[in-house]
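[1] Dropping a prediction and its sequence here:
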Amino acid sequence: MFRVSRKTALKAAIVTGASVVASVSICLLLVPMLGGHPDGPGFWMSVFCPLVIAGPATTWQFHQTEVIGRQRDEIARMHVELEDMHAELRLLHEDLRIRARRDALTGGLNRGALFSALEEIAPSYEGPAALLIADADHFKKINDGFGHLVGDEALRSIAAAISNAVDDNDLWGRIGGEEFLVFLHATTRTRAAAIADGIRRAVVEADLVVDGRKVPLSVSIGVASVNGVFDPVDLFRQADDYLYRAKSGGRDCIVFDGLEVGRQPA
């Protein structure tokens, strides 16, 4: 048994009543024309037949139409919900994609994202560029003397110095531990040297104080320049070699294409 709504019952009753009226009207008009008398069983059959045929048939038809309408509305509502879920899922995927490329501590790109970007750029690159590798000096002493939370703040200070120094078209991020990489697009040697020294100076001047003591913070930077197509691994090795020279030369300085520049006065 199916449950009939009041609306369906009313519509079925109206149609059934109209059917009865039509059937009786035909009986009253047609039977006399054929020479008969519209009374007795024939008359009552004109009333009874629409009731037993039209009543159930129209009730079922209107009920099915109502059910289909409700189902259509439910499907439409589910489609809207599904679109909302797809939109939310797209946002989650985008957020995960961004998170997968970012270093959680500093907000810069992570190692994988940086090298992936360099590998994509390198084969068709045109013009001058520079790769910087910056490494925090005596970072173990900061962790040992002030604690790892302060060490994290020191890394964030270095990241802020780099982020403030570069343009939106440049790439930068943390490639591991206390080491950062910066790729300067379409940059002259003069600009690259100025940015590297700006980063170095900003790190030294960072206002990182714990319990009234200023945390000594500085970076050594290796810079390798290139003009045109380059091999990311070779360029990285060059910059890393220059970083090693900067560390060996006393730290808090820059070695640019093998030449030391920009040492902070003692």
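    Thanks, I have it. Numbers count the residues shown, from 1 in each chain.
[2] going forward, measure contacts between C-alpha atoms and count neighbours the same way
    Will do.
[3] could you pull out the strands for the stretch 1-150 of the chain?
    For the stretch 1-150 of the chain, the strands defined by DSSP state E, counting those that start in this stretch cover 128-136.
[4] At the geometric centre of this structure, which residue sits there?
    Nearest to the geometric centre of the chain sits residue 94, at 1.8 Å (Cα atoms, centre = their mean).
[5] Distance of that residue relative to residue 78?
    Distance, residue 94 to residue 78, using Cα to Cα, to the nearest Å: 24 Å.
[6] try this one next to it:
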Amino acid sequence: MSLTEIQIKNVENVLRNALRNKFQTYKPETSSMPFHVRLLGKDRLALYSFIHSLSTNFGTSIFEPVAVTLAKGRFKNVKSHTSVGDYISTQSQNEIQRIIDNLITASSSPNKIKEIEAIRKVCKSGDMVRVKPTLVDLFLEDKNGVFYLFDLKTAKPNIGNFKEFKRTLLEWAAVILASNPDSYVNTLIAIPYNPYEPAPYNRWTMRGMLDLSTELKVAGEFWDFLGGEGTYKELLECFERVGIELRSEVDSYFASFNK
């Protein structure tokens, strides 16, 4: 068993609270759909709309707090939705642009270790300029002082955005190194589940921009990294238990739309 009883309790509380809070704040779409209503019923349409609405903020309302709960058992410093800093060197900015240009033109292949070392060499060179980097969804520091910064994405991220994803990861590293050039920093994309299961996740779309061995964790890779081997399976069981527990509340809530 990877998760402690306290972790399981905390995860399940996150799920209960997220769902019940959504019930209190949810406002169904007001557009009239007379054919759909007569064919399927108001309750089913409300459920469909609710699921879509819940999915749009699943990351911040469920995945992020669950990730924090799991990571606190293994990492000494855990934060979510946080800033990594305010300054970056102009030479780091130039190096990041050079890396991205080379990847776009296929002049080089992604190699995160080499990219980080190239940025480290210039992290204090040139002027230090104030920036406002994208907030880190999940910031971790292990007992050895190694940093892991995660950007949580939807299960099927837009291919056209991979260039900006890569820039964000490199900028996070440059900002960390600007204040601590000797730090060991990892910046990664996390995708909480694999929509293609039981087939492997379709990683080829990211291959030209991301170093798949060091910049991407999908489904069990991510959750087991946070909580230990077997965490992903136990996490799914937590979701299932809470779903069964709250089923009558869910049914009652949506039945009210038929009144």
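    Received it, and whenever you're ready, just let me know what you need. Computed from a prediction, not measured in an experiment: that's the story for all the values here.
[7] Mind checking the TM-score on these two?
    Once superposed, chain against chain, the TM-score is 0.21 (TM-score structural alignment, normalised by the length of the second structure); 92 aligned residues with a Cα RMSD of 5.9 Å.
[8] Was I right to think residue 198 of the first structure contacts residue 165?
    Yes. Counting by Cα atoms under 8 Å, residue 165 is a contact partner of residue 198 of the first structure at 6.8 Å.
[9] where exactly do the helices run in the first structure?
    6-33, 41-101, 111-121, 139-146, 148-165, 189-204, 232-248 (DSSP state H).
[10] I meant the stretch 101-250 of the second structure, not that one.
    Under the criterion DSSP state H, counting those that start in this stretch, helices of the stretch 101-250 of the second structure are mapped to 112-122, 162-179, 220-227, 231-245, 247-255.
[11] What helices and strands are in contact with the third one?
    The reference is to helix 220-227 of the second structure. Helix 220-227 of the second structure is packed against helix 64-71, helix 231-245, with contacts defined by 3 or more Cα pairs under 8 Å, 6 or more residues apart in numbering; DSSP states H and E.
[12] circling back: which one of the helices of the stretch 101-250 of the second structure lies nearest to residue 43 of the second structure?
    helix 247-255 (5.2 Å; Cα to Cα).
[13] elements contacting the closest one?
    helix 42-56.
[14] Just give the number of residues close to residue 19 of the second structure.
    Residue 19 of the second structure is flanked by 18 other residues according to other Cα atoms under 10 Å.
[15] Check which helices and strands the helix or strand containing it sits against.
    Take DSSP states H and E as the rule and residue 19 of the second structure turns out to sit in helix 5-25. When contacts are defined as 3+ Cα pairs under 8 Å, 6+ apart, helix 5-25 of the second structure sits against helix 64-71, helix 231-245.
[16] Can you point out the buried residues in it?
    7-8, 10-12, 14-16, 18-19, 23 (16 or more other Cα atoms under 10 Å).
[17] got JSON lines for those, with distance to residue 139 of the second structure too?
    As requested, the buried residues of helix 5-25 of the second structure are arranged in JSON lines below (distance: Cα to Cα, whole Å):
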{"residue": "7", "distance to residue 139 of the second structure": "19"}
{"residue": "8", "distance to residue 139 of the second structure": "21"}
{"residue": "10", "distance to residue 139 of the second structure": "19"}
{"residue": "11", "distance to residue 139 of the second structure": "18"}
{"residue": "12", "distance to residue 139 of the second structure": "22"}
{"residue": "14", "distance to residue 139 of the second structure": "19"}
{"residue": "15", "distance to residue 139 of the second structure": "21"}
{"residue": "16", "distance to residue 139 of the second structure": "24"}
{"residue": "18", "distance to residue 139 of the second structure": "22"}
{"residue": "19", "distance to residue 139 of the second structure": "25"}
{"residue": "23", "distance to residue 139 of the second structure": "30"}
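[18] Pick the one among the residues you listed closest to residue 47 of the second structure.
    Using Cα to Cα, the buried residues of helix 5-25 of the second structure come closest to residue 47 of the second structure at residue 23, 11.0 Å.
[19] Need the nearest residue in space to that closest one, chain neighbours excluded.
    Nearest residue to residue 23 of the second structure, sequence neighbours excluded (Cα to Cα, 6 or more residues apart in numbering): residue 253, at 7.8 Å.
[20] if I look at the one you found, how far off is residue 70 of the second structure?
    Residue 253 of the second structure is 30 Å from residue 70 of the second structure, by Cα to Cα.
[21] now swap in residue 43 of the second structure and tell me
    Counting by Cα to Cα, the gap from residue 43 of the second structure to residue 70 of the second structure is 35 Å.
[22] So between those two, which is more surrounded?
    residue 70 (26 against 18).
[23] Go ahead and confirm the more buried one touches residue 227.
    Yes. Between residue 70 of the second structure and residue 227 a contact is recorded at 5.1 Å, counting by Cα under 8 Å.
[24] give me every residue that touches residue 223 of the first structure.
    130-133, 196, 238-239, 242-243, 254-257 (Cα atoms under 8 Å, 6 or more residues apart in numbering).
[25] ranking the helices and strands packed on helix 5-25 of the second structure by burial, who's on top?
    Greatest average neighbour count among these goes to helix 64-71 (a mean of 22), per mean count of other Cα atoms under 10 Å.
[26] burial count for the nearest residue to residue 131 of the first structure once chain neighbours are set aside?
    The shortest distance from residue 131 of the first structure to any non-neighbouring residue, by Cα to Cα, 6+ apart, is to residue 183 (4.6 Å). Each residue near residue 183 of the first structure was counted by other Cα under 10 Å, and the total is 24.
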